[in-house]
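Enquirer: predicted model and sequence below, questions to follow.
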Amino acid sequence: MYMVFRMPPLWLRGWCCWLLLWLGVAGSAQAEPLQLTQARASIEIGGNVQSVDATLPYVWDIWHKGAQGHAVFEMSLPLADVPDEPVLLYFVRLGNAYEVRLNGNLLDRRGDLHQFDGDDFAQIPRIMSIPAGVLEHDNQLQVRIRADHARRAGVAAPWVGTRDEVMPLYDAEYLQRVTGTRVVVIVGLLMGSVALALWWTQVDPTSPGKRREPLYLFAAVAEYAWSLRVGGTLLASPPVPRFWWDILSIEAIGVWVAAMLMFSAMAVDWRGRFSGPYLERALQALLLSGIPCAVGAQWGSLWMLTAWYTSLGLVALAFVVEYCWAAVRQGSALHRWIAATLILNMCVGIRDWAVFRMQMTLGGNTLMRYSSLVFGFLLLYIVLRRFREANAQVFHLLSTMEAQVASKERALQTSYAQLELLAREQERVNERTRILRDLHDGVGAYISTAIRQLQSGKSSNHEVLQTLRDSLEQIKLSIDVMHLPAGDVTGLLANLRYRLEPKLSAADIALSWDVDQIEPVKRLDAAGMRHLQFMVFEALSNVLQHAHASQLRIVAKAHGHIVVIRIVDNGVGFETARPMRKGLLALHERARAIHAALAIHSRAGQTEVEITLD
């Protein structure tokens, strides 16, 4: 059997050739700086000095665990061609304090070489310029350091070369260890401040004591602790003594791990064997034990710090395993995202622990400082998600409320229509009641009197006819009042005068009229006008029928908003103390109906009826 191979397309072959050519040119064009890896070292620990041949990088904590001291490294730098322009000398890590000389010329010095546990300048890469004229064919590079125990002191293999050769190495390392660290610290502090503000402001008003959301508090503590831990690498001179600063930095790792685990559990309301009280007690024990372990590491027992890191990792690993298993089985999308973030940080943490605790490398960068940023983005996602859910709930509530308000409005409109119908019906009933009452009190009374006169046989036809005429006058007065404007007291009295003055003249009663032009009384509606007309008509009828008077005076005056109507005759009078008859009872009842004050004074020779409207 033969296998047939087809040539790739012409355009693909052209691109491959171009790429290979470019890589070859780029590779040949990239110059390599010189790296010094061998040195003669003079080590001084506790007054004892020994000289050894050292291979760089020289990691102090590997060769002199738990000790502090000084060291001088002598390195040869032979050059075939002496450059006529400045060159650069670059150390990935150097110190804790250091002094660098080339051929006896001082290139750089940082920190006090004699004060242990002082300022630490080994946290960031160091680059030095070698001026033109200093280099020779045979050069001697001398590096003095002060090495504090458990502080990753030492000397990295230096690079020597032109600016174009060395600066890319320095820039790459500076970007990761300094610029990247600054970004992590700024983002961490920003996220922590946001989380703290949310914890302070987001209060559940329905919970006892107005409980705050602990999720945001754990997130804030974690971000602040990690910013403290990572940002310490940028501080050559810490704000507190170095001994306590290192303990604080170590404890910050435990605080960050504990807060992140609690944050992860609370973010999805997860309850497992390694959450809740068990996790809290384990983390509390680790945080308490972290202080003596950090102190022991400061005194030379690095194994205590390694054991503490291992214990912290095991607790975190147990939590992560169960948490991730629950996320895979029945977790939400957020649960799975947090699980993936935990796995990422666990893997990166194991890598950093192996590199910096087991291998004790000099230089290099911790990757966990960057992977930890994912928790900050998760916090932002949770905040945005809760904000979106809150907006959705508010929108739903508003929609529901709008529907309920519309439903209530329709119900109110229906109720209003029903009430309006009932009110109209009630108005018609009241109107019928009023008409019946007016007929009963006015026309009915006269008709009843006429019937009694006819039944008695004692009254003349003229008397019966007069009674019926009075009944007709009552009807006319009722019609008159319907056409009067509401509150027109003057018009009402004038109508009465027009209707009753002929009767008064026929009865030889002289009428004295003293009525002013009164502004309409606003509170007197049509019903009130009818009540007032009846009251005045009843008083005048009593004068005609019972008073035997020869003079009648009608007075109406306005005193501000108060109107006073007085009807005075010079008749025989009557006893006001005796039980009131039907006519007087009706007067008082109608006065109450229009909230008027009624006063009746009577004696022989004068009877006065006073109606006050206020």
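Expert: Looks like it came in fine. The model shown is predicted, which means the values in this text are computed figures rather than measured ones.
Enquirer: going forward, measure contacts between C-alpha atoms and count neighbours the same way
Expert: Noted.
Enquirer: that's a helix at residue 279, yeah?
Expert: Yes. Counting by DSSP: H, G, I helix; E, B strand; the rest coil, residue 279 falls inside a helix.
Enquirer: could I get the full set of helices for the stretch 301-450 of the chain?
Expert: Assigned by DSSP state H, counting those that start in this stretch, the stretch 301-450 of the chain shows helices spanning 302-330, 333-353, 368-371, 373-438, 444-456.
Enquirer: ranges for the helices of the stretch 451-600 of the chain?
Expert: 461-483, 489-506, 526-542, 582-593.
Enquirer: packing partners of the second one?
Expert: Applying 3 or more CA pairs under 8 Å, 6 or more residues apart in numbering; DSSP states H and E, one finds that helix 489-506 makes contact with helix 461-483, strand 510-515, helix 526-542.
Enquirer: same deal with the first one?
Expert: Using 3+ CA pairs under 8 Å, 6+ apart, the elements in contact with helix 461-483 are helix 444-456, helix 489-506, helix 526-542.
Enquirer: equivalent analysis for the third one, please.
Expert: Helices and strands touching helix 526-542, as assessed by 3+ CA pairs under 8 Å, 6+ apart, comprise helix 461-483, helix 489-506, strand 562-569, helix 582-593.
Enquirer: one more to weigh against that first structure:
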Amino acid sequence: MTALARLLLWAWLLLAAWPAAAADAVPPPLPGVLELREAELSVRLRGRAEPIISQTQLPLHWDVAYRRQAGWARVRLAFAGDALQAGQPLALYIGRVGNAYRVSLNGVLLAEHGEMRQPNHGWIGKRPLWLRVPGPLLQPHNELVIEIRADILRRAGVSEVRLGPEAALRDAWHASEWRHVTLPRAASIFGLLVAVFCMLLWWQQREALYALAAAWQAAWCLRVTARWWEDAFLAWPEWFRLTQALFWLGCVAGYALVRAVWKGRPRREQWLAAGVLVAWLAAMWLGPDAVLACTVALLAAWAWLLVRLLRETWRAPSGERVWMSAAAVVCWVALVVDIATARLLPARYDEGGLTVWAAGLSGLAVLVIVSLRFQQTRQQLLALTHSLEDRVALRESELAARHEELRRLERASVKAEERTRILRDMHDGAGAHLITAMRQLEGGVASRGDVLQTLRESLDQLRLSVDALSLPLGDINALLASLRYRLAPRLEAAGIALDWEVDLLPLWPGCTEEALHHLQYILFEAISNALQHAQATRMGLRAQVQGKGQDQAIVLELRDNGVGIRGGSGNGLRTMRERAALAGVLLELQGGVGGSSVHIRLPLA
């Protein structure tokens, strides 16, 4: 065990032993106050007609003097009036009296509470009694009579009686009220708040330790509440069974909390705990003697368990184990002292017990245990979060590397597609014309002008392919302008007049680079056909937007006044239709005696 854990454990045990040492200290005598101890006692036990008269010395602890018996007692205290200071307000202070009582001075009733004739009435008498004594009642020889009703196992009796100046007794009464009522109430409220706090933690995180800590603390503090609660809301013996049930529930919850802190216990130990619990359930219906025997057995079992827990904590210390062991030791010591006080020590009748102090200290221990477990859980969550962050960072780096690789492959694919397109354009355009020119030269039939015309068409196709690389995407006006710039000289040289009617067109939203190249080739092929085969003298190009809504489109119309399209099944026309399908445009070819026309529809929707 670490040095800090040992220091905490010893400090805890010394703090727990301090209330007992303070209770054993004899309070100093108060100036001018009579302490009335010598008394004549008259006892009438239930079921006996003749009273038992004897001389006794207070305090009278009924459960010790008359075990397992109920009855009534009359205490007569004689004192001289000249022993008190004259002219000062007087008061009577009794540390504890009950179960029901009646106090008289010289035959005048000063106070009473509870039903004297009704056994087991709800009044229990746990608070200190403080009464003002009228000065005219005092005589040279006085007799103070205290009558009580005593019930079995309810701590009936009469403590020391003090009579003297009100100012001198008020502080003593306040101190006793503070010790027996105010501090126990504060301990109970503190414990219940701790229980509520633990339940809220359990509701949020669903960890069993928080719920067990709440149950242990709630049962313990409710049992302590029964130590200062004056008016029982249940009749006897139901009240006795309720308080015992709270005590045993606290023991069960405490053992379950031990199992949660130690993360399991041996099987034989669990069987022993279950056996003690079953024995107590049977004893509840057999009577107080059986309950007391089970309580003694329970304390013995807890003593054996505490020895094991302390030994295990010494060998493998942890913050939770140290505080749980200390809390269990404190509670066990308090229970043993309180039971011994209530059954064996009549001089300690006035004491409220150490259970109240143990409740407050156990509440503090529960807070520490819960905070340690919460901190441990938080550290685990932080470690898990850091681990997840590291995994996410690693995964992000892997994804970034893969993304970069995909981008590289994409760029390579784009370059390959661009090379393929250029090669296809060169093959279908400039390449085809060059091959035609070679065949013309090899055949020797074509004239020099025909060969030059073929070479010019090849050069125009090559220039248009180069221009297509710099065309803005979707800009049909730029495409038509480039086409006019390259082909207008050839049209003029061939004697074909060009009618140009092109509106300011919007961008083609469905356009891609490939579609733009296909559209350029279609227009170039249509104009080349008109130059080579139509024998036309006039050609017109019209471009405008037609339709509305979903039917709106850019319509390109190319017309000539030549001989029209012949056959309609050549390689050039077939290539035009294939490219129109690839570009996603509508192509319509018409031809006749009055000329031919090419309609291209580019949808804008």
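Expert: All right, it came through fine. As the structure is a computational prediction, the values presented were derived from the model and not from experiment.
Enquirer: any idea what the TM-score is?
Expert: The TM-score (TM-score structural alignment, normalised by the length of the second structure) is 0.85; 568 aligned residues with a CA RMSD of 2.9 Å.
Enquirer: the helices and strands packed on helix 526-542 of the first structure: which one's closest to residue 121 of the first structure?
Expert: Residue 121 of the first structure sits nearest to strand 562-569 of all these, at 99.3 Å, using CA to CA.
Enquirer: distance to residue 11 of the first structure and mean neighbour count added to the helices of the stretch 451-600 of the first structure, as JSON lines?
Expert: JSON lines is the format used below for the helices of the stretch 451-600 of the first structure (distance: least, CA to CA, whole Å; neighbours: other CA atoms under 10 Å):
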{"stretch": "helix 461-483", "distance to residue 11 of the first structure": "108", "mean neighbour count": "16"}
{"stretch": "helix 489-506", "distance to residue 11 of the first structure": "112", "mean neighbour count": "16"}
{"stretch": "helix 526-542", "distance to residue 11 of the first structure": "105", "mean neighbour count": "20"}
{"stretch": "helix 582-593", "distance to residue 11 of the first structure": "109", "mean neighbour count": "16"}
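Enquirer: out of the ones you listed, which gets nearest to residue 261 of the first structure?
Expert: Of all the helices of the stretch 451-600 of the first structure, it is helix 582-593 that lies closest to residue 261 of the first structure, at 80.1 Å by CA to CA.
Enquirer: buried ones in stretch 88-102 of the second structure, by neighbour count?
Expert: By neighbour count with 16 or more other CA atoms under 10 Å, stretch 88-102 of the second structure contains the buried residues 90-102.
Enquirer: residues in the first structure aligned with it?
Expert: Residues 85-99 of the first structure are where stretch 88-102 of the second structure lands when matched by TM-score structural alignment.
Enquirer: from the chain's centroid, how far away is the one helix or strand residue 287 of the first structure maps to?
Expert: For residue 287 of the first structure, the host element (DSSP states H and E) is helix 277-298. Relative to its chain's centre, helix 277-298 of the first structure lies at 36 Å (CA atoms, centre = their mean, to the nearest Å).
Enquirer: for that helix, buried residues please.
Expert: For helix 277-298 of the first structure, by 16+ other CA under 10 Å, it's 279-280, 282-283, 286-287, 290-291, 293-298.
Enquirer: same for it, what does it pack against?
Expert: When contacts are defined as 3+ CA pairs under 8 Å, 6+ apart, helix 277-298 of the first structure packs onto helix 242-267, helix 302-330.
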